[in-house]
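Visitor: Sequence and predicted model, in that order:
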Amino acid sequence: MTAEELPGAAVPAPPPGTVVTGHYDQGPGYRVSRPQGSASWLFTWTVDGLGLLRQGTARIRARPGELVVLAPGVPHHYALAPGARRWRFWWTHCQARPGWAPWLRPCAVGDGVFAVRAPDGTHVRIEAAFRRLLADSRWTGDGAPPAAVPGEASAQPSVAVAHGSAARELALCALEEAVLLATAGAHRASAGPGARDGRVRRAEEVMAADPGAPHTVDSLAAGVALSPSRFAHLFTRETGVPPMRALREARLRHAARLLESTGLTVGRVAAASGFPSPFHFNRVFRERYGVPPGAYRSGERL
């Protein structure tokens, strides 16, 4: 076993449903291991040095100007790359917005890993987006959000958790800008025939448009003229997650938005989000967001 393969001590991932971001400048000995993977997506943007990320069978060396994204649910490990003296990078744990899937898909390298080198002219703006993401995550909801600090990226670790729906949405908007800027070139380059499968994209659009509908692998496959087995394999290969897991995530996000913005009872939120059993809904919602639906609505969440 080489130094690259040593997983190190297990490090817990942030609770599901939260938006956590930070900036690290790490030296020799830095290593994170999650044998069960994470319940959230992990976005990393390398500023200096060299990192090594491994998820499933995929390995990526993260260099300056590269965005590396790890999808949830797959064992992963990351560390300072062997021989490197430092790894300075921004990172964010969150649930990816459904609209990001078409941007990330051309950057897939397998096992839920997406990697792209951003065009040189975008690097300054991408780092500025991460600075704003960190500042917006610190917003309490009172007054104006804090201004991003130009000198935030120092040797001292800096971490923030977005509290409240407004702070989370602002933080995700900043991350969305960074993802779009980094992947735009890759997306354009792969826009030719056969570059990405429109059937998977159409299935994602169907889920996002009406997550509460009684979708199944069979119905989604029929909608794009594929056999269920072929559809499930293609969807998993291109998105990093099986179709029913993607559907459950879409339903849970929809339920969270209903709890935040409507006065519907928990039972009606469950039904409107595609969960016929309130008991099952309460269980999976708590697994995803760390608290039951009623507590989430009351603000008892990170």
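Guide: Okay, I see it. Because the structure is a prediction, the values reported are computed rather than measured.

Visitor: Could you use CA atoms for every contact and neighbour count after this?
Guide: Noted.

Visitor: now the spatially closest residue to Pro7 that is not a sequence neighbour: how far from Ile126?
Guide: Spatially, and ignoring its direct neighbours in sequence, Pro7 is nearest to Ser33 (5.4 Å; C-alpha to C-alpha, 6 or more residues apart in numbering). From Ser33 over to Ile126 the distance is 27 Å, taken as C-alpha to C-alpha, to the nearest Å.

Visitor: out of the two, which sits in the more crowded spot?
Guide: Set Ser33 next to Ile126 and count neighbours by other C-alpha atoms under 10 Å: Ile126 wins out with 23 against 20.

Visitor: residue contacts, the residue nearest to Pro7?
Guide: Counting by C-alpha atoms under 8 Å, 6 or more residues apart in numbering, Ser33 makes contact with Pro7, Gly8, Ala9, Ala10, Val11, His76, His77, Tyr78.

Visitor: Out of the residues you listed, which sit inside strands?
Guide: Applying DSSP state E to those, the entries found in strands are His76, His77, Tyr78.

Visitor: Let me have the residues you listed in JSON lines, adding neighbour count and distance to Ala3 as columns.
Guide: Putting the ones in strands among the contacts of Ser33 into JSON lines (neighbours: other C-alpha atoms under 10 Å; distance: C-alpha to C-alpha, whole Å) gives the following:
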{"residue": "His76", "neighbour count": "25", "distance to Ala3": "15"}
{"residue": "His77", "neighbour count": "24", "distance to Ala3": "12"}
{"residue": "Tyr78", "neighbour count": "24", "distance to Ala3": "12"}
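
Visitor: and which of those residues is nearest to Thr21?
Guide: Out of the ones in strands among the contacts of Ser33, the one with the shortest distance to Thr21 is Tyr78. That distance is 16.4 Å, counting by C-alpha to C-alpha.

Visitor: Not counting residues beside it along the chain, what's closest to that closest one?
Guide: Once chain neighbours are set aside, the closest to Tyr78 by C-alpha to C-alpha, 6+ apart is Leu53, at 4.2 Å.

Visitor: contacting residues for that neighbour?
Guide: The contact partners of Leu53, taken as C-alpha under 8 Å, 6+ apart, are Arg59, Ile60, Arg61, Ala62, His76, His77, Tyr78, Ala79.

Visitor: Take those and lay them out in JSON lines including distance to Gly294.
Guide: Listed next are these as JSON lines, based on distance: C-alpha to C-alpha, whole Å:
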{"residue": "Arg59", "distance to Gly294": "40"}
{"residue": "Ile60", "distance to Gly294": "40"}
{"residue": "Arg61", "distance to Gly294": "42"}
{"residue": "Ala62", "distance to Gly294": "41"}
{"residue": "His76", "distance to Gly294": "32"}
{"residue": "His77", "distance to Gly294": "35"}
{"residue": "Tyr78", "distance to Gly294": "36"}
{"residue": "Ala79", "distance to Gly294": "38"}
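
Visitor: In addition, the following structure is provided for comparison:
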Amino acid sequence: MSAAELPGTAVPAPPPGMVVTGRYDEGPGYRINRPAGASSWLLTWTTDGSGLLRQGTVETTARAGDLVVLAPGVPHSYAVGPGARRWRFWWTHCQVRPHWIPWLAPRVLGDGVYAVGTPDGTRARIEAAFHRVLADSRWTGTGAPPAPAADDDPVAVAHGSAARELALCALEEVVLLATAGAHPAAPGGDAGDERVRRAEELIAADPAAPHTVRSLAARVALSPSRFAHLFTARTGVPPMRALREARLRHAARLLESSDLTVERVAAASGFPSPFHFNRVFRERYGVPPGAYRSGERL
């Protein structure tokens, strides 16, 4: 049975670009079904009981200490594990940082499902990191970020780029701690990985540049087809989608930190058409650029 065939009410995922995190303690009968998948990545880390996660044709059971990551765009569902009395777990919806993908890649099960069993010695620190994700998501960007507290609301949404980036830093610690023992990095790394990382650096250094698959491939000495294949396999997204995401992140930072007009923000972020920029920005952040600047964010 595929995830799309599961019965039950479909539950929408958060809009793309957001960082939404929470901790749940659910009993039998709890189930989330997304026949169209999600536009963001979903990371779950189980602390007690068990959960059953399905994505596409892949099914995996998560028990205490298991990190399960679901890539976007594939039908999925998850529920309390069969026969389990509870499923206590942390979860986060976000757009993962591209360099996390090679860390997760050795534990891929297929259909965008990654499963990692975390060593006992790292679990207390992973738990603490998830508490920081929850607390940092509430940061307003001024003053000190809030300290984690046991009585925090179980769900938080990061508003503003500062809170999103700080929450992602704590989440990066989770991914690194979980995967560090799974695949020791070879000195120098794989040549394909190095070329993909170089392309990512080129995009990050100047997202507004007129990059194309062909131009990026030429910079890393690969054919366009080979480059596109390697980039997608190692990051989980095609090169031009990664470029668009980088441009949108750059635009969001400019809207938050400058007085440039929306048209100039669009041009400075690599979008020659303000109309196109408004459309894709709204798809990504849930509001048009002007409303985003005014603080009307989801």
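Guide: Looks like it arrived, so ask away. Every value quoted in this text rests on a predicted model; they were computed, and no experiment measured them.

Visitor: related to what we said a few turns ago, which one among the ones in strands among the contacts of Ser33 of the first structure gets closest to Tyr24 of the first structure?
Guide: Closest to Tyr24 of the first structure out of those is Tyr78 (13.1 Å), distances taken as C-alpha to C-alpha.

Visitor: Next one: that closest one from Ser298 of the first structure, what distance?
Guide: Taking C-alpha to C-alpha as the criterion, Tyr78 of the first structure is separated from Ser298 of the first structure by 36 Å.

Visitor: Leu181 of the first structure now?
Guide: With the distance defined as C-alpha to C-alpha, Leu181 of the first structure ends up 36 Å from Ser298 of the first structure.

Visitor: For those two, indicate the residue with more neighbours.
Guide: Leu181 (20 against 10).

Visitor: which residue sits closest to the more buried one, ignoring its sequence neighbours?
Guide: Thr122 (6.4 Å).

Visitor: A strand includes that neighbour, no?
Guide: No - if the criterion is DSSP: H, G, I helix; E, B strand; the rest coil, then Thr122 of the first structure is helix and not within a strand.

Visitor: That one pairs with which position in the second structure?
Guide: Alignment note: Thr122 of the first structure maps to Thr122 in the second structure; criterion TM-score structural alignment.

Visitor: Would you mind giving the secondary structure of Gly22 of the second structure?
Guide: Reducing the assignment at Gly22 of the second structure to three states with three-state DSSP gives strand.

Visitor: Could I get the contacting residues of it?
Guide: The neighbourhood of Gly22 of the second structure, defined by C-alpha under 8 Å, 6+ apart, consists of Trp90, Trp91, Thr92, Leu134, Pro154, Val155, Ala156.

Visitor: What helix or strand is the third one located in?
Guide: When elements are assigned from DSSP states H and E, Thr92 of the second structure belongs to strand 87-94.

Visitor: mean shift of that strand relative to the first structure?
Guide: When the first structure is superposed, strand 87-94 of the second structure averages 1.0 Å from its matched positions, counting by mean C-alpha distance after the TM-score superposition for the first structure.

Visitor: Point out the other helices and strands that that strand packs with.
Guide: Applying 3 or more C-alpha pairs under 8 Å, 6 or more residues apart in numbering; DSSP states H and E, we find strand 87-94 of the second structure packed against strand 20-26, strand 41-55.

Visitor: what's the angle from the shortest one to strand 41-55?
Guide: What separates the directions of strand 20-26 of the second structure and strand 41-55 is an angle of 40 degrees, with axes from the mean of the first three to the mean of the last three C-alpha atoms, to 10 degrees.

Visitor: what's the mean deviation for strand 20-26 of the second structure versus the first structure?
Guide: Compared with the first structure after fitting, strand 20-26 of the second structure has a mean deviation of 0.9 Å; criterion: mean C-alpha distance after the TM-score superposition for the first structure.

Visitor: State the next helix or strand along the chain beyond that strand.
Guide: Beyond strand 20-26 of the second structure in the direction of the C-terminus, DSSP H and E gives the next helix or strand as strand 31-34.

Visitor: Quick one: residues contacting the nearest residue to Trp90 of the second structure once chain neighbours are set aside.
Guide: Computed as C-alpha to C-alpha, 6+ apart, the closest residue to Trp90 of the second structure that is not its neighbour in sequence is Arg23, at 4.3 Å. Contact partners of Arg23 of the second structure, counting by C-alpha under 8 Å, 6+ apart, are Arg88, Phe89, Trp90, Trp91, Pro154, Val155.

Visitor: now those residues in CSV, with neighbour count and distance to Trp100 of the second structure?
Guide: Compiled in CSV, the contacts of Arg23 of the second structure are given as follows (neighbours: other C-alpha under 10 Å; distance: C-alpha to C-alpha, whole Å):
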residue, neighbour count, distance to Trp100 of the second structure
Arg88, 19, 25
Phe89, 24, 21
Trp90, 22, 18
Trp91, 21, 17
Pro154, 14, 25
Val155, 17, 24
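
Visitor: Filter those residues down to the ones also in contact in the first structure.
Guide: For both residues aligned by TM-score structural alignment, their matches' C-alpha atoms under 8 Å, a contact is called conserved when the aligned residues also meet in the first structure; among those this holds for Arg88, Phe89, Trp90, Trp91, Pro154, Val155.

Visitor: Looking at those, spot the one nearest Arg247 of the second structure.
Guide: Here the nearest of those to Arg247 of the second structure, counting by C-alpha to C-alpha, is Trp91; it sits at 26.7 Å.

Visitor: Pull up the gap between the closest residue to the closest one other than its chain neighbours and Ala84 of the second structure, please.
Guide: Distance criterion C-alpha to C-alpha, 6+ apart; nearest residue to Trp91 of the second structure, sequence neighbours excluded, is Thr44 at 4.3 Å. In this structure, Thr44 of the second structure and Ala84 of the second structure are separated by 17 Å, where distance is defined by C-alpha to C-alpha.
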